[in-house]
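Chemist: Coordinates for the following, if possible.
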Amino acid sequence: MEVIQHIIQQNEQGERIDKIVSGLNKEWSRSQVQQWIKDGHIKVDEEKVKPNFKCPAESTITVTIPEPEGLDVEPENLHLDIAYEDSDVIVVNKPKGMVVHPAPGHYSGTMVNGLMYHCKDLSGINGVLRPGIVHRIDKDTSGLLMVAKNDLAHEHLVNQLVAKTVTRKYTAIVHGTIPHEYGTIDAPIGRDPKDRQSMTVVDNGKNAVTHFKVLERFKDFTLVQCELETGRTHQIRVHMKYIGYPLAGDPKYGPRKTLNINGQALHAGVLGFNHPRTEEYMEFQAELPKEFEQLLAQLKNNH
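Modeler: You can find the predicted model right below:
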């Protein structure tokens, strides 16, 4: 179960708890939140309340998102761009806009729904909602993901992630002109205490390291390649914002005045790992999506 906490600000005091909580995530309906409150999944300062409870300032709302009971992931005949497949592993080139696995608000149309239809056999380590999923990329990030077909493969791939031996290179467009050619961002990432739906650099966060190099410079923007050493939630988006070069189009961490695109300009273009059975190193590349290429052409023309 995922647990989210939110501290009531001065401008929120006196507001109904169901209104405040439904505003924390646009995918949570008011009626769904009210049911969670009645079921005790939402508390204020560890106490059960009613949906019309008026929240005092500096009190803490704790939302424990319940796992859907008895939910079966329905196989769906979705188009999947399979870069590689054998009896242990699938490598999928996920399109922008597709959610990786079912979650509150997204129980169909996800990559997992498509995989269940495509191959039927996925590892069960992450349970019914995330079968086979070893790592994730955000909904609006495109690119390569490795998926495990059995538990042996799953454990092997996860161990490689922990050992930092998996190659993960992303192409991104960021705001601003980065003056130097290379850089390493070593800054811990955790939940933003002011916004529990966002991540940020915090002293008590988890270790996070991103390496980057400049590929091309444009007027007011830079094309970079980012290589992950660790894999924290929103890592590249948070780290590039932290050093003053937020991703173009990023609705959460970028500026309001940005390029007219749907979500961040970020593509997981290179993925490499040792095969869980043969130990052979395998590396895959996915070309930039057409939308990304068109954006680059536009920046070059403006430049």
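
Chemist: Could you use CA atoms for every contact and neighbour count after this?
Modeler: Fine.

Chemist: Please enumerate the strands of the stretch 101-250 of the chain.
Modeler: 142-148, 167-175, 182-186, 189-192, 195-201, 209-217, 221-228 (DSSP state E, counting those that start in this stretch).

Chemist: and the helix or strand that contains Ile90 with strand 142-148, angle?
Modeler: In the assignment (DSSP states H and E), Ile90 maps to strand 89-94. On the basis of axes from the mean of the first three to the mean of the last three C-alpha atoms, to 10 degrees, strand 89-94 is oriented at 160 degrees to strand 142-148.

Chemist: how about this one, so we can line them up?
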Amino acid sequence: MSQKNLKVDANNDQRRLDNFLIYKFPNLPRSKIYSMIRKGEIRINSKRCKAQTKISLGDEIRLPPYLESEKRDNNFKNLPPNIEKLIKNSIIFDDDDFIVINKPEGISVHGGSGQKFSLIDGVRSIYSSNDIDLCHRLDKETSGCIVLSKNKLFLKHFNGLLRTKKITKTYLAIICGKLKKSITVTDKLIARRRNNIKTSLVDDSGKEALSIFNPVKIYKNYTLVEIEIITGKLHQIRAHAESIKHPVLGDFKYGNINLFKEFFRSHPTFKRLALHAQSITFLNIDDQQHLFIADLSDDFQKVIKIFS
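Modeler: Next up is the predicted model:
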């Protein structure tokens, strides 16, 4: 059987390989896509590649011969009515190019193993459009501002802003201990599996990561901080918070499990990671600056009041 090839056009220039394939093959399990990439069945210009590799205009994507021709249909996932309502009520902004959502905690931005639905599935269903894509990501446990594109032109524009560090993101978090002054963390991060869970570890061989922690309010055993990230690595804030010995409250991947279990027993209405993407600032395609702010959820606000 002969090999199949896809040629990258201008709309998909500088897009991640995995996102490109997920778009091209919406009915193919993501686990299968990642498996084919790892095995070398999918190559870029005849060379092995990684899921996060950026593809460029004119690149030839080699596909295994058994893969069915790409097709996109309009079979959108049926959302539970309460989830559809939750997502609709979380929309902050919507125009012809992009959508900004105050993502609720507990909803994955994209599908995967064990996920019945995701934010991207929900938004595509609500708008009846498979052209909607994630511009960036938030952890399932993190709430707050996330941007989705409505067309490939804006997606490419946003990716360009990310590459040139022209997007400002701020987060609010409750961290353990007292952080008495601002601190800039520049520890490099590398993705690793720890106890079979994907995490980021501080490692000199890793990639550049920069987070600025500014204390907002100091409590008895915790600190409310505002964090600005200049880069956007996997679990960046959570890994950097651990590296300065101030893990994020409720972070069972990077923090003190026993301490958090005790906290949740004492505060049964709060069972989440205390991390919220508070704002995002960027220029649209017409060079108009936008600032979007996502309100804190009720449970997050109640915990702050308890500490106060």
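
Chemist: Identify, out of the strands of the stretch 101-250 of the first structure, the most deeply packed stretch.
Modeler: The highest average neighbour count among the strands of the stretch 101-250 of the first structure, using mean count of other C-alpha atoms under 10 Å, belongs to strand 142-148 at a mean of 26.

Chemist: and that strand, which stretch of the second structure?
Modeler: Mapped onto the second structure using TM-score structural alignment, strand 142-148 of the first structure covers residues 143-149.

Chemist: What of stretch 85-92 of the first structure?
Modeler: Using TM-score structural alignment, stretch 85-92 of the first structure corresponds to residues 94-101 of the second structure.

Chemist: ok so, going back, what's the mean deviation for the match of strand 142-148 of the first structure versus the first structure?
Modeler: If you overlay the two and look at stretch 143-149 of the second structure, the average distance to its match in the first structure is 0.5 Å (mean C-alpha distance after the TM-score superposition for the first structure).

Chemist: check contacts around the residue lying closest to Val224 of the first structure once chain neighbours are set aside.
Modeler: Leaving aside its chain neighbours, Val224 of the first structure sits nearest to Val214 (4.5 Å; criterion: C-alpha to C-alpha, 6 or more residues apart in numbering). Val214 of the first structure is in contact with 178, 180-182, 222-225, counting by C-alpha atoms under 8 Å, 6 or more residues apart in numbering.

Chemist: do Cys135 of the second structure as well
Modeler: By C-alpha under 8 Å, 6+ apart, the residues touching Cys135 of the second structure are 146-149, 155, 158-159.

Chemist: List the members of the contacts of Val214 of the first structure that persist in the second structure.
Modeler: Here the contacts of Val214 of the first structure are checked against the second structure with both residues aligned by TM-score structural alignment, their matches' C-alpha atoms under 8 Å, and the contacts held in both are 178, 180, 182, 222-225.

Chemist: still on that earlier bit, so which of the strands of the stretch 101-250 of the first structure is nearest Ile61 of the first structure?
Modeler: Comparison of the strands of the stretch 101-250 of the first structure against Ile61 of the first structure by C-alpha to C-alpha identifies strand 195-201 as nearest, at 10.7 Å.

Chemist: got the angle for that closest one vs strand 182-186?
Modeler: 130 degrees.

Chemist: Which strands and helices lie in contact with strand 195-201 of the first structure?
Modeler: For strand 195-201 of the first structure, the helices and strands in contact under the criterion 3 or more C-alpha pairs under 8 Å, 6 or more residues apart in numbering; DSSP states H and E are strand 2-7, strand 189-192, helix 235-242.

Chemist: sorry, back to before: give me the mean deviation of the strand holding Ile90 of the first structure from the second structure.
Modeler: Once superposed with the second structure, the aligned residues differ from strand 89-94 of the first structure by a mean of 0.5 Å; criterion: mean C-alpha distance after the TM-score superposition for the first structure.

Chemist: Now do the same contact list for the spatially closest residue to Tyr170 of the first structure that is not a sequence neighbour.
Modeler: Spatially, and ignoring its direct neighbours in sequence, Tyr170 of the first structure is nearest to Ala268 (4.3 Å; C-alpha to C-alpha, 6+ apart). Counting by C-alpha under 8 Å, 6+ apart, Ala268 of the first structure makes contact with 141-144, 168-171, 286.

Chemist: so which of those residues hold up in the second structure?
Modeler: Among the contacts of Ala268 of the first structure, the contacts conserved in the second structure (both residues aligned by TM-score structural alignment, their matches' C-alpha under 8 Å) are 141-144, 168-171, 286.
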